[in-house]
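[1] I'll drop the sequence and a predicted model, then ask my questions.
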Amino acid sequence: MDQSQRKSELLKKYMGNTCTRGEFDELFEMLRQADNFDDFDLAFKNHWDKASQVATPKAANLGGIRQNVVMRLWSMRRGRVRVKYATAILLICGAALFLFNRYQKPEAPVYQTAQTSAAKTKVVLLADGTRVTLNANSSLRYPDNFNADKREVYLTGEAYFEVFHDAEKPFVIHSGKLLTHVLGTTFTVSAYPQAASPLNVTVLTGKVAVKHQQANALAVLTRGESATMSYGKTRFELTKLKNPEDAIAWIDDKLIFENTDLKQVAAVLSNKYGVSIIINDKKLADQRITAIFQGQSLQGILKAVTKITHTNYTTVNNNTYTISTNKQ
């Protein structure tokens, strides 16, 4: 296809409101550099003949705006107003480019997925400057670019978010039944799929709104506040942390348990190390401990926990662990 045919084809697509963004940019550049507009004459004439037979679309419609633009240009062309015509077509195309950007339906975003394995963390930098640190056995689905009126990502597991502030584009995290909505702040979200793992949001700075969509529960949190929804519950349990930074101790491979029941300890260890930890006694599961572990193996932590609680643990293929009051 020669240059003349390409010009005519692009203009025809433009006037028919079927050109892509790339084709529109190509046409605009051709018009900007053109010494004359003879190559566009046939396309203009054909459109003029068709447009004269139909009613003028409403001005609020982008296709209608383009038709009115073309009809005026062709009228000017027929009058041989060469200089004004050349100037007008550039100005109108510039306006059309603005309208194209304003009214064109955004292209579907392209998503990427970041994942972590057992006992590993990963930092993900999003297109808007937001920094996300994934905890072990977690995944984050996010777009290459945020081109809508809000920034949305999808989390499974746990992550620490340092959200870049943008008042015009709220940041929304989908994590199972949990919906977290912010403008710019730092906080953690824990939403592992296992039933034993409670849903949790803890705020380090700023303000966060969190909603459980099934229970229709809503909480607004500020620094140091934490909202937890345990399995089978319909309300958030709200707590105030003395040291909010403890919520991200896992970034430094540190686990902090402060008056935490063994059921929750087992859930945290299971998620971190990608194993199954079973407590076969309800009374034992409710027993609470306070301890800090850093840089230790799972076996080392279990030895310490069972020593504190005067229990024992057994393992099957280093994948399933059982904590029991009965000595084996």
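    The structure has been received and is ready for your questions.
[2] CA only for contacts and neighbour counts going forward, please
    Fine.
[3] what packs against the longest helix seen in the chain?
    Among the elements of the chain assigned as helix by DSSP state H, the one spanning the most residues is helix 82-103. Contacts defined by 3 or more CA pairs under 8 Å, 6 or more residues apart in numbering; DSSP states H and E place helix 82-103 against helix 21-33, helix 62-78.
[4] how about TSV for the ones you listed, with distance to residue 141 and mean neighbour count added?
    As requested, those are exported to TSV (distance: least, CA to CA, whole Å; neighbours: other CA atoms under 10 Å):
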stretch	distance to residue 141	mean neighbour count
helix 21-33	27	16
helix 62-78	34	18
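[5] for the ones you listed, which one sits closest to residue 297?
    helix 21-33 (54.1 Å; CA to CA).
[6] now the closest one and helix 82-103, what's the angle there?
    Counting by axes from the mean of the first three to the mean of the last three CA atoms, to 10 degrees, helix 21-33 lies at 160 degrees to helix 82-103.
[7] Below is structure B, check it against A:
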Amino acid sequence: MNERYYKLIEDYSKKNIGSEDLTDLLTWVDSSQQNQQIFRETLQAFEVADYALNKPANQQKSWASIQQHIENSATDQSPVIRKINYRKYFTIAAAIVLMALLPTLYFNTFSTKKAEVVAYNEIYNPRGQKRLVTMPDGSNIYLNGDSKIRYATNFNTGKRIVYLEGEAFFDVQHRAKQPFVVYTGKVSTTVLGTSFNINAYSSLKDITVTVQTGKVGVICSKNGKNGPVQFLLPNEQLTIDKNGGRLNKMQINAADFNGWREYKLFFYDKPLSEIAEIISREYDLDMEIKTEALKGIKLTAKFDKCSVKQIMDVIARLSDSKYTIYENKVIIYER
């Protein structure tokens, strides 16, 4: 096992792990049952050691505390008999003692690293268009209108990180040792190989993550602290309130929310103001709603490659309104 993960587990136990490190640790833990067992056992050992090391106790007491914990663990799990790898625990204990006694050495070692200057590629897709971007690793990103992604020029080495503004559908190539991470404001979505949709337009009050295949882990930060990871499976959707941080997880049909790639629109209990914004983005139009009452009307409808007029006919009927199309502008008003 890479010694780095022992350090990440310690940071996790002390609740001072960074967002990117937490993503790495969760990906590693989720990759195998063996890693999950190592994580549980190591975390327990750290908790016992922390109790001793946080007091002015000597090194012998720290070692005794860890050894006692190992013996108790074996006793607690009777009648199941298993061989305990004491060498592994002694390695953990040694790492704990070293970090407790020589923090200056540790931080000085890492502080000597020079900050790397990272160059980025940025791709913007204007309103009324769809764009397919094939990443250096072979992953495909479908950009919706008025959406932008940013990624490092050395994207294909190490962790694969993408920054998103707007909406995109991701079809990610599986790489066990290279997690794929999408950052949208204070929300990070981590996968190894899957397909999912993220809707994070700045004008919306929510960020929505919808999984079509595979599994993703979503972490939301608030007031500088990371919340618990939310795991999503196929046909599950997580909605995150940008302001309050409230989460809402539900079962849905992912195809309804990913259909925009094929010029299909799906509105479920959405206010007319938000629907108008989507139509404006999809067809590169200016939309105007004349009254506040109309803006708040919520509608549910599905359209498959329809013209603007076909869409507006349905919306007018459902909202009991009228509309006018003048050149590149649509005006909606009460009857």
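    Arrived safely, thanks for sending. What you are looking at is a predicted structure, and each value in this text was computed from that prediction instead of being measured.
[8] related to what we said a few turns ago, for the next helix-or-strand element following the longest helix of structure 1, could you pull out the residues that count as buried?
    Tracing the chain past helix 82-103 of structure 1, the next element assigned as helix or strand by DSSP states H and E is strand 111-115. Going by neighbour count (16 or more other CA atoms under 10 Å), the buried part of strand 111-115 of structure 1 is residue 115.
[9] what comes into contact with strand 111-115 of structure 1?
    122, 124, 134, 137, 138, 139, 140, 141, 142, 143, 144 (CA atoms under 8 Å, 6 or more residues apart in numbering).
[10] Now do the helix or strand that that strand is followed by: which range of structure 2 does it align onto?
    As assigned by DSSP H and E, the chain's next helix or strand after strand 111-115 of structure 1 is strand 122-125. Aligned by TM-score structural alignment, strand 122-125 of structure 1 falls on residues 131-134 of structure 2.
[11] quick one: the matching stretch to structure 1 mean distance?
    Here the mean offset of stretch 131-134 of structure 2 against structure 1 after fitting is 0.8 Å, by mean CA distance after the TM-score superposition for structure 1.
[12] Tell me which residues of that stretch come out buried.
    Neighbour-count burial for stretch 131-134 of structure 2 flags residue 131 (criterion: 16+ other CA under 10 Å).
[13] contact partners of that stretch?
    By CA under 8 Å, 6+ apart, the surrounding residues in contact with stretch 131-134 of structure 2 are 125, 140, 141, 142, 143, 144.
[14] Tell me which two of those sit farthest apart.
    Spanning the widest gap among those are 125 and 140, at 14.7 Å by CA to CA.
[15] Show me the one in the contacts of strand 111-115 of structure 1 that has more neighbours than the rest.
    Per-residue neighbour counts (other CA atoms under 10 Å) across the contacts of strand 111-115 of structure 1 peak at residue 134, which has 28 neighbours.
[16] How much space separates that one from residue 70 of structure 1?
    53 Å (CA to CA, to the nearest Å).
[17] One more: residue 184 of structure 1?
    Counting by CA to CA, the gap from residue 184 of structure 1 to residue 70 of structure 1 is 45 Å.
[18] Equivalent analysis for residue 41 of structure 1, please.
    Distance from residue 41 of structure 1 to residue 70 of structure 1, by CA to CA: 11 Å.
[19] With residue 115 of structure 1 instead?
    Residue 115 of structure 1 is 51 Å from residue 70 of structure 1, by CA to CA.
[20] just residue 208 of structure 1 next, same as before
    Using CA to CA, residue 208 of structure 1 is found at 50 Å from residue 70 of structure 1.
[21] just residue 125 of structure 1 next, same as before
    45 Å.
[22] again, but for residue 230 of structure 1
    From residue 230 of structure 1 to residue 70 of structure 1 the distance is 62 Å (CA to CA).
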